[in-house]
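Engineer: need a 3D model of the following:
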Amino acid sequence: MNDEKTKTPANENVVIDGDAAPEAPPAAAPAEEASADRLRELEAQLAEFKDQYLRAHAEMENIRRRAEQEISNKSKFAVQDFAKSLLSVADNLERALMAVPPEARENDEPTKNLVVGGELTRGELLAVFDRFGVKSVEAEGKLFDPNLHQAMMEMDNPSVTAGTVLQVMQDGYVLHGRLLRPAMVTVAKGGPKPGAESPANGKAVDETA
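Structural biologist: Purely as a prediction, here's the structure:
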């Protein structure tokens, strides 16, 4: 009898020795966790850099605005000292015109011509003031404002609100809103207080009566 080789059927399961080592678990989990940590770290750094950029940008904008404001102020107020020195010229010209008697203005031709010339000069001076931002302070008929007016005296006048400017003794001026010189004024006293109103008709009440 011929020897036949023992063959394992193709569909027969192969039994693995029980002492063989089990398969190792996948090592991808630790790597993924490290990547997630790194991503969070980078996102935190990005947020910090963005915040620093926004702060720096805001600071640069503030510096730019301050620089522009300083340049603008230097341009606006460069003539401040010169304008102050011209105020006395305007005052003297005003006094000279007011000193001319009304009859001389009307009847004396040379005096009349002199007054006309003085008024033209005064008008040109005020036009120059206006062109450079120098404006007179409103005072007469206004309530006294310590930021713009200087009270030289008080006068009894119960017919107007207390603190009303009755007379301007010397004009005040501002340069682009900045006070150059306060207006010297006479202020009313003895009248109703500012804001005091009658309940019946809403008119000011004379509390001194």
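Engineer: switch to C-alpha atoms for all contacts and neighbour counts from now on
Structural biologist: Will do.
Engineer: any idea which element the spatially most central residue of the chain lies in?
Structural biologist: The residue lying closest to the centre of the chain (Cα atoms, centre = their mean) is residue 69, at 9.8 Å. Taking DSSP states H and E as the criterion, residue 69 maps to helix 28-76.
Engineer: following element in sequence after that helix, please.
Structural biologist: Using DSSP H and E, the first helix or strand after helix 28-76 is helix 80-98.
Engineer: which other helices and strands contact whichever helix or strand comes after that following helix?
Structural biologist: Downstream of helix 80-98, the first helix or strand assigned by DSSP H and E is helix 102-107. Here helix 102-107 touches helix 109-131, going by 3 or more Cα pairs under 8 Å, 6 or more residues apart in numbering; DSSP states H and E.
Engineer: other SSEs contacting the helix it packs on?
Structural biologist: helix 80-98, helix 102-107.
Engineer: the shortest one: how far from the chain's middle?
Structural biologist: Translated: helix 102-107. 51 Å (Cα atoms, centre = their mean, to the nearest Å).
Engineer: where does residue 187 sit, in terms of helix or strand?
Structural biologist: Assigned by DSSP H and E, residue 187 falls in strand 183-189.
Engineer: here's the other one to compare against:
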Amino acid sequence: MTQTDNQTPEQTTEQQTETAGETDALTQNLSRAQAEIAELKDRLLRTAAEGENLRKRLEREKEDAAKYASGKFAKDILTVADNLRRALDTAPKDAVENDPVHGLIAGVEATERELIGVFERHGIQRIDPKGQRFDPNLHQAMFEIEDPTQPSGTVIQVVAAGYVQHGRLLRAAMVGVSKGGPQPEIQPGNTVNTQA
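Structural biologist: Coordinates of the predicted model:
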């Protein structure tokens, strides 16, 4: 006879209850382990997503830093471009080829062209809004001019050209704006990032 055969019915019931209790405990442990695994998977997925978002954000910031690195220097050099333009605007227009002033004017024009080429290589574009509708995102009104022939709010004089770099405003164009003329039609304007 085996030991199981020698057990009384009370001992068998006790053993079955003990086995059932162990099964319940194992089931509870399994459920807790599965819940913990699910929570850890969720944390892992969230961490991976946060890591990917961080990587993308850092990549964008790196691209922006490279794109706008010359912005501070460009702001400082804009006055050079302004002065070259002023020199050309005040130069005599009727200088003949043999006149010494003609060579000077040609040199200043070549210097201005080269500077504009450097600006273009760095994504810097000049804003010359004469005849356009005043846009406070791109223009700074310095004064108003009474001109009934122009629609009110039209840029009729540019004191200093503005500049944008890759769509971001470096310097607003300083302008004179008409007043007193007919009211202009409202037109959608350009969208420019005004953050510096």
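Engineer: ok so, going back, just give me the match in the second structure for the residue nearest to the centre of the first structure.
Structural biologist: In the second structure, the residue matched to residue 69 of the first structure (TM-score structural alignment) is residue 60.
Engineer: ok, residue 149 of the first structure next?
Structural biologist: In the second structure, the residue paired with residue 149 of the first structure is residue 139, using TM-score structural alignment.
Engineer: how many neighbours does its match have?
Structural biologist: Counted by other Cα atoms under 10 Å, the residues lying close to residue 139 of the second structure total 25.
Engineer: same check, this time on the one 4 residues further on
Structural biologist: When neighbours are counted by other Cα under 10 Å, residue 143 of the second structure registers 12.
Engineer: ok but it is inside a strand, no?
Structural biologist: Yes: counting by DSSP: H, G, I helix; E, B strand; the rest coil, residue 143 of the second structure falls inside a strand.
Engineer: looking at the helices and strands packed on helix 109-131 of the first structure, which is nearest to residue 131 of the first structure?
Structural biologist: Smallest distance to residue 131 of the first structure across these (Cα to Cα): 11.7 Å, for helix 80-98.
Engineer: which neighbouring elements make contact with that closest one?
Structural biologist: helix 109-131, strand 178-181.
Engineer: before we move on, back to that, for the helices and strands packed on helix 109-131 of the first structure, give me CSV that also has mean neighbour count and distance to residue 47 of the first structure.
Structural biologist: As requested, those are arranged in CSV below (neighbours: other Cα atoms under 10 Å; distance: least, Cα to Cα, whole Å):
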stretch, mean neighbour count, distance to residue 47 of the first structure
helix 80-98, 14, 49
helix 102-107, 12, 81
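Engineer: can you list these in a markdown table and add distance to residue 141 of the first structure?
Structural biologist: Below are those laid out as a markdown table (distance: least, Cα to Cα, whole Å):
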| stretch | distance to residue 141 of the first structure |
| --- | --- |
| helix 80-98 | 20 |
| helix 102-107 | 25 |
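Engineer: so which of those gets nearest residue 65 of the first structure?
Structural biologist: For those, proximity to residue 65 of the first structure was assessed by Cα to Cα; helix 80-98 is nearest, at 22.9 Å.
Engineer: what's the spacing between the closest one and its chain's center?
Structural biologist: Averaged C-alpha coordinates place helix 80-98 of the first structure at 31 Å from its chain's average position (Cα atoms, centre = their mean).
Engineer: what's the answer for stretch 28-42 of the second structure, then?
Structural biologist: Stretch 28-42 of the second structure has its C-alpha centroid displaced from the chain centroid by 43 Å (Cα atoms, centre = their mean).
Engineer: next: stretch 37-44 of the second structure.
Structural biologist: On the basis of Cα atoms, centre = their mean, stretch 37-44 of the second structure sits 35 Å off its chain's mean C-alpha point.
Engineer: mean deviation of it from the first structure?
Structural biologist: Its aligned residues in the first structure lie a mean 1.3 Å from stretch 37-44 of the second structure after superposition (mean Cα distance after the TM-score superposition for the first structure).
Engineer: so which bit of the first structure is that stretch matched to?
Structural biologist: Counting by TM-score structural alignment, stretch 37-44 of the second structure corresponds to 46-53 in the first structure.
Engineer: again, but for stretch 83-93 of the second structure
Structural biologist: Alignment of stretch 83-93 of the second structure against the first structure: residues 92-102, by TM-score structural alignment.
Engineer: closest one to residue 193 of the first structure among the helices and strands packed on helix 109-131 of the first structure?
Structural biologist: Comparing these by Cα to Cα, helix 80-98 comes nearest, at 32.9 Å.
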